[in-house]
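Trainee: Sequence and predicted structure below; questions after.
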Amino acid sequence: MMQEQNTIPGKTTGLVAYMTMIGAIIAIFMNLEPKNDFARFHIRQAFGLHLMFHAFALFSSVWYSQYALYGLYLCYVVLWVYGFLGAINNKKQVVPIVGPYFQKWFTFIQ
C-alpha cells in the first residue's frame, strides 16, 4: 500500500535552491510567478549559505590555512544539511546563527 506524500507548494523550488549557487539563482527565477512564501524562505537561506561559503573561501584563500578551510567546509556542510532537511520536512526553520540575518539581508528575493 502506497503512502500519500505531503507535498506543499514551493517545495521543489526550495530544494533546488540548495543545489549550488546556480541552483539558488535558478530557484529565484522559478519563484517569480507564482510567488511562494515557503520557496522564498528557503531560497534566502540557501542563497545566504552559498554566498557566505564563497566569500569566506575567497577570503581564506588569500591567507591559506588548511585548518581554516576544514572549519569552513565543516560549517558549510552542517548548515547546508540543516537547511536542506528543513526543506525536505516542509519546515521553515532558519539555519543556526546566520539564518535570521539571511532573511533580513536578502529581502530583494521575492
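Mentor: Structure received. Residues are numbered from 1 along each chain as shown.
Trainee: CA atoms for contacts and neighbours, from now on please.
Mentor: Noted.
Trainee: and the spatially most central residue of the chain, what does it touch?
Mentor: The chain has Ala46 as the residue nearest its centroid, 1.4 Å off, counting by Cα atoms, centre = their mean. When contacts are counted by Cα atoms under 8 Å, 6 or more residues apart in numbering, Ala46 touches 17-18, 24, 80, 83.
Trainee: and those residues as a markdown table, adding neighbour count, distance to Val62 and secondary structure?
Mentor: Shown next, in a markdown table, are these (neighbours: other Cα atoms under 10 Å; distance: Cα to Cα, whole Å; DSSP: H, G, I helix; E, B strand; the rest coil):
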| residue | neighbour count | distance to Val62 | secondary structure |
| --- | --- | --- | --- |
| Ala17 | 29 | 28 | helix |
| Tyr18 | 25 | 27 | coil |
| Ala24 | 25 | 26 | helix |
| Trp80 | 19 | 24 | helix |
| Gly83 | 26 | 29 | helix |
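Trainee: Same list (those residues) but as CSV, adding distance to Ala57.
Mentor: Formatted as CSV, these follow (distance: Cα to Cα, whole Å):
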residue, distance to Ala57
Ala17, 20
Tyr18, 18
Ala24, 18
Trp80, 16
Gly83, 20
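Trainee: take a look at this one as well, against the first:
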Amino acid sequence: MENNMTTTDNGKTASIISYFTIIGWLIAYFAMHKDNKTELGSYQLRQTLLLNIIAIVLGWGVSFILGILIVTTGILSLVYISHLVQLAIFIIWIIGLIGAINGQKKPMPIIGEKAQTMFDSI
C-alpha cells in the first residue's frame, strides 16, 4: 500500500514540475518520470510538452509577424494581439496546472486531447 502511494505522489510531483518551462519539463521527465512512469505523470507530461512547443512557436511566430506589420504600418497597437495570445496560453497553463495539483487527468482546453495522441509514447 505504501509503495502505491509513493508512486502516485511521484507522478503528481513530476506533473506539477513539468508545468514550469521547458526546463521543468526536462527535469520532470528525465529525473522523475523516465524510470518511474505513472499514468498521471505521462498524461501531464504529454500536455505540457505540447503546450511548451505551442508557446515557443506562437511566441516567435506572432512576434515576428507583428514586428513586420508594426514596422510596415506603424500601428503600434498591434502589440496587443501578442498580449492576447500570451494571455490565452497563460489561461490554458493555469487550467492544466490546477489539474496537476489536484492529481487529475483533466485535458487542457484546445490542446489536451491532441497532446495525448501526438505524444502517446511518453
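Mentor: Structure received. All values derive from a computational prediction rather than experimental measurement.
Trainee: quick revisit: map the residue nearest to the centre of structure 1 onto structure 2.
Mentor: Using TM-score structural alignment, the partner of Ala46 of structure 1 in structure 2 is Thr48.
Trainee: State the distance from that match to Ile95 of structure 2.
Mentor: 11 Å (Cα to Cα, to the nearest Å).
Trainee: same check, this time on Tyr43 of structure 2
Mentor: Distance of Tyr43 of structure 2 to Ile95 of structure 2, computed by Cα to Cα: 14 Å.
Trainee: Which one's more surrounded, these two?
Mentor: The neighbour count for Tyr43 of structure 2 versus Ile95, taken as other Cα atoms under 10 Å, is higher for Tyr43 (24 against 14).
Trainee: quick one: what helix or strand has that one in it?
Mentor: helix 39-73 (DSSP states H and E).
Trainee: quick one: buried residues of that helix?
Mentor: Across helix 39-73 of structure 2, burial judged by 16 or more other Cα atoms under 10 Å covers 40-52, 55, 58-59, 62, 66-67.
Trainee: Kindly report the same for stretch 84-96 of structure 2.
Mentor: Buried-residue list, stretch 84-96 of structure 2, by 16+ other Cα under 10 Å: 86, 89, 92-93, 96.
Trainee: ditto for stretch 112-122 of structure 2
Mentor: Within stretch 112-122 of structure 2, judged by 16+ other Cα under 10 Å, the buried ones are 112, 115-116, 122.
Trainee: Using TSV, lay out the residues you listed together with distance to Thr7 of structure 2 and secondary structure.
Mentor: Formatted as TSV, those follow (distance: Cα to Cα, whole Å; DSSP: H, G, I helix; E, B strand; the rest coil):
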residue	distance to Thr7 of structure 2	secondary structure
Gly112	23	helix
Ala115	23	helix
Gln116	21	helix
Ile122	17	coil
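Trainee: Quickly name whichever of those residues is closest to Met5 of structure 2.
Mentor: Nearest to Met5 of structure 2 among those, counting by Cα to Cα, is Ile122 at 21.5 Å.
Trainee: Now that closest one: closest residue in space, sequence neighbours ignored.
Mentor: Distances taken as Cα to Cα, 6 or more residues apart in numbering place Ser42 nearest to Ile122 of structure 2, at 5.7 Å, with adjacent residues excluded.
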